[in-house]
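Trainee: Sequence and computational prediction follow.
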Amino acid sequence: MADADISPLTAHLGYWLRLVSNHVSHAFAGKLEGRGVTVAEWVLLREVHDHRSISPSRLADRLSLTRGAVSKLADRLIDKGLLGREPSPEDGRAHSLALTADGRTLVPELAGLADSNDAEFFGDLTPDDRATMERVLKSVVAGCGLKTPPLL
């Protein structure tokens, strides 16, 4: 193939998606770091927030993570006082994860950071452009069968 036949990087949608994604993700990670939380920890906290308590195995399934990865994240969040383990109501040998009072206070603050990060990068889009972008991206996700939430 001749050099003239090689498409430039900028000819690929993936290039533009990655450019935007890297900047959005890096900015959000920095905002979370200021609150002492990683993106992966935020995702786990946000998922636990939607349940009164949830088993680590169910959480692993919902986040497409291994149980070991959930355990490591949970341990870090327990050490930070944001998550706690409680006996499972269904099985006394098992445990569930639940937010502590500090965790319940922090999650809405972190959600606000996510909202402001979104506004920072996408606030200049018209509502129609934003809806179109969301529709197109969701179509790609569905068409490719993508399921794993972005944790990094």
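Mentor: That came through, no problem. Residues are numbered from 1 along each chain as shown.
Trainee: For the rest of this, base every contact and every neighbour count on C-alpha atoms.
Mentor: Fine.
Trainee: What strand or helix carries the spatially most central residue of the chain?
Mentor: By C-alpha atoms, centre = their mean, the chain has its centre lying nearest to Val43, at 4.1 Å. Using DSSP states H and E, Val43 sits in helix 39-49.
Trainee: Next secondary structure element downstream of that helix?
Mentor: helix 56-63.
Trainee: residue ranges of the helices in this protein, please?
Mentor: Taking DSSP state H as the test, the helices found in the chain are 13-33, 39-49, 56-63, 67-79, 101-122, 127-144.
Trainee: ranking these by burial, who's on top?
Mentor: Counting by mean count of other C-alpha atoms under 10 Å, helix 39-49 has the highest mean neighbour count of those, with a mean of 20.
Trainee: what about versus this one:
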Amino acid sequence: MTKMSPHNALILDKFLPYRLSVASNAVSSRISSSYRKRFGLRIPEWRLITILAETDRATPASLGDATRMDKIAISRAAATLIERGLVTAADNPADGRSHFLSLTEDGRALYADIAPMALATEAQLFTGLSKQECATLEALLRRIEAAALSGDSD
């Protein structure tokens, strides 16, 4: 058994992937709590609503690519939103195994309520950062994401 020196020891609280995960979970938890109370939505559902508002329509596969959520989470969220009358599904003539999801009028109205709340939460979370720091953080997160996506999937 190799003995770890202080220089090569993994200290979880200092491990950047862990810090990113903890920060992400804290932000998601805060958002989830308010969206669940006010709109009856879980995080995967509000993500789908937001993507569909931005894209007009999308396949479950493209929603998975955009959100990095797995197929099961996409399927469950879509089924819930369809059941609530917030999303519709239409056949995809180019692929008989797939379908397009789109927001209904009620879904668009809900998005119109969610968007200002999301932006207010974002502003509140980043109150202590300058505009330049926010821009730098976004750029760094995009670089980390790109590096993670381009790495080997061992």
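Mentor: Yep, that arrived. What you are looking at is a predicted structure, and each value in this text was computed from that prediction instead of being measured.
Trainee: before we move on, back to that, for the helices of structure 1, which one sits closest to Glu90 of structure 1?
Mentor: Counting by C-alpha to C-alpha, Glu90 of structure 1 lies closest to helix 56-63 out of those; the figure is 13.2 Å.
Trainee: ok, average deviation of that closest one from structure 2?
Mentor: Here helix 56-63 of structure 1, set against structure 2 after superposition, deviates by a mean of 4.2 Å using mean C-alpha distance after the TM-score superposition for structure 1.
Trainee: contacts for that helix?
Mentor: Under the contact criterion C-alpha atoms under 8 Å, 6 or more residues apart in numbering, helix 56-63 of structure 1 has outside partners 44, 47-48, 66-67, 69-71, 95-97, 148-149.
Trainee: do the same with stretch 108-117 of structure 1
Mentor: Counting by C-alpha under 8 Å, 6+ apart, Val24, Ala27, Phe28, Lys31, Leu32, Trp42 sit against stretch 108-117 of structure 1.
Trainee: Tell me the one among these nearest to Ala11 of structure 1.
Mentor: Using C-alpha to C-alpha, those come closest to Ala11 of structure 1 at Val24, 21.0 Å.
Trainee: Isn't that closest one up against Ala119?
Mentor: No. Counting by C-alpha atoms under 8 Å, Val24 of structure 1 stays clear of Ala119, with 10.4 Å between them.
Trainee: Next up, the contacts around Ala94 of structure 1.
Mentor: Pro87, Ser88.
Trainee: Structure 2: matching residues for the helix holding Val43 of structure 1?
Mentor: Aligning helix 39-49 of structure 1 against structure 2 (TM-score structural alignment) gives residues 43-53.
Trainee: Relative to structure 1, what is the average displacement of the matching stretch?
Mentor: Averaged out, stretch 43-53 of structure 2 is 1.2 Å away (mean C-alpha distance after the TM-score superposition for structure 1).
Trainee: Please state the offset of that stretch from the chain centre?
Mentor: Stretch 43-53 of structure 2 sits 8 Å away from the centroid of its parent chain (C-alpha atoms, centre = their mean, to the nearest Å).
Trainee: do stretch 18-38 of structure 1 as well
Mentor: Distance, centroid of stretch 18-38 of structure 1 to centroid of chain: 11 Å (C-alpha atoms, centre = their mean).
Trainee: Over to stretch 116-129 of structure 2?
Mentor: With C-alpha atoms, centre = their mean, you get 16 Å for stretch 116-129 of structure 2.
Trainee: With stretch 11-22 of structure 2 instead?
Mentor: 19 Å.
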